[in-house]
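Asker: missing the sequence, but the structure's below:
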């Protein structure tokens, strides 16, 4: 089995947000961007079946979303998944931003990037609330280490 925890591609969370912004701008409309999100979700490492339970579930999401983490030397690595294709893509997007970062960097990332990237306006209210719940869960984990 491959390691389910995400290793960041970019040096920092802000670089990841900028890279995602650039990638989203390549698409002409939100149908293409949804396809991009679905593709991101399909590329996530497999999330172990034994973690797909209420212990790892992110509450506040309409779809089932699971999140696990490991901490090593002040850095948190996240693994996640969802049972819904677009939401799984949103999980992948958030993990690209937050995984492999130290506690202060995770807490310093202002979730306004969700609005700045145009995601908040393009998602249903339930999905937007779910994204906010995922960000809160990630930041709560980081906060617990400070």
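Answerer: Done, it's in. Note that the structure is predicted; figures quoted are calculated from it, not measured.

Asker: Could you use CA atoms for every contact and neighbour count after this?
Answerer: OK.

Asker: residue boundaries of the strands in this protein?
Answerer: In the chain, the strands defined using DSSP state E lie at 65-72, 75-82, 101-102.

Asker: At the geometric centre of this structure, which residue sits there?
Answerer: Centrality entry for the chain: nearest residue to the mean C-alpha point is residue 94, 2.1 Å, by CA atoms, centre = their mean.

Asker: Excluding residues flanking it in the chain, which one is nearest that one?
Answerer: Nearest residue to residue 94 in three dimensions, chain neighbours excluded: residue 135, at 7.6 Å (CA to CA, 6 or more residues apart in numbering).

Asker: Around the one you found, count how many other residues there are.
Answerer: 23 (other CA atoms under 10 Å).

Asker: The biggest helix by length in the chain: how far from the chain's middle?
Answerer: Secondary structure of the chain per DSSP state H: the longest helix is helix 125-144. When distances are taken as CA atoms, centre = their mean, to the nearest Å, helix 125-144 is centred 9 Å away from the chain's centroid.

Asker: in this structure, what residue sits furthest out from the centroid?
Answerer: Going by CA atoms, centre = their mean, the residue of the chain most distant from its centre is residue 28, 23.0 Å out.

Asker: Could you pull up the residues touching residue 24?
Answerer: Counting by CA atoms under 8 Å, 6 or more residues apart in numbering, residue 24 touches 33, 117.

Asker: alright, now check it against this:
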């Protein structure tokens, strides 16, 4: 399966740098690129369950491909969510089911920085995306 353009961009950027400090800086930059969600979308119905940090997620189907938007108060989580969005935006519902989260963050060189709680939180976000994609065709 080919990667969305943003995912390729992310991979090239993260694979081009060494050390964790540079990756952490890049991670924060990705988080800053995340468009702010309108306050109207920051409602309990859009809150992802299973995250220690508050993460809101909305998604819509456009020509058979999913586009998600998300927001979080936590800077590090915002960066990780931005990278997850880069990986999944533009996928079909079927492709969304096959996304391998640990593999994606391993490719980015970020798996060591994913604590179990962060990993669980990101899995919860991906799970919520899959639920949305199954309920809206």
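Answerer: Perfect, I can see it now. Everything numeric in this text was worked out from a predicted model, so none of it was measured.

Asker: Quick TM-score on the pair, please.
Answerer: With the length set by TM-score structural alignment, normalised by the length of structure 2, the two chains reach a TM-score of 0.85; 136 aligned residues with a CA RMSD of 2.2 Å.

Asker: picking up where we left off before, which position in structure 2 pairs with the residue nearest to the centre of structure 1?
Answerer: Matched to structure 2 by TM-score structural alignment, residue 94 of structure 1 sits across from residue 84.

Asker: Repeat that for residue 110 of structure 1.
Answerer: So, by TM-score structural alignment, residue 110 of structure 1 is matched to residue 100.

Asker: and what of residue 70 of structure 1?
Answerer: Taking TM-score structural alignment, the alignment pairs residue 70 of structure 1 with residue 60 from structure 2.

Asker: Around that match, count how many other residues there are.
Answerer: 16.

Asker: same thing with residue 126 of structure 1?
Answerer: Neighbour count of residue 126 of structure 1, defined by other CA under 10 Å: 13.

Asker: What separation do you get for residue 16 of structure 1 and residue 23 of structure 1?
Answerer: Distance from residue 16 of structure 1 to residue 23 of structure 1, counting by CA to CA, to the nearest Å: 10 Å.

Asker: Find the nearest non-adjacent residue to residue 71 of structure 1, please.
Answerer: Leaving aside its sequence neighbours, residue 71 of structure 1 sits nearest to residue 77 (CA to CA, 6+ apart; 6.3 Å).

Asker: Now that that neighbour has come up, it's in contact with residue 69, right?
Answerer: Yes. Assessed by CA atoms under 8 Å, residue 77 of structure 1 is found in contact with residue 69 at 5.5 Å.

Asker: OK, contacts around the residue lying closest to residue 105 of structure 1 once chain neighbours are set aside?
Answerer: Distances taken as CA to CA, 6+ apart place residue 13 nearest to residue 105 of structure 1, at 7.4 Å, with adjacent residues excluded. Residues near residue 13 of structure 1 by CA under 8 Å, 6+ apart: 96-98, 101, 105-106, 109.

Asker: from those, which single one is nearest residue 58 of structure 1?
Answerer: residue 98 (15.6 Å; CA to CA).

Asker: Now do the contacts for the closest one.
Answerer: 13, 78, 106, 138.

Asker: What's residue 137 of structure 1 aligned with over in structure 2?
Answerer: With TM-score structural alignment as the criterion, residue 137 of structure 1 pairs with residue 128.

Asker: gap between the closest residue in space to that match that isn't next to it in sequence and residue 21 of structure 2?
Answerer: Closest residue to residue 128 of structure 2 apart from its sequence neighbours, by CA to CA, 6+ apart: residue 48 at 6.8 Å. According to CA to CA, residue 48 of structure 2 stands 29 Å off from residue 21 of structure 2.
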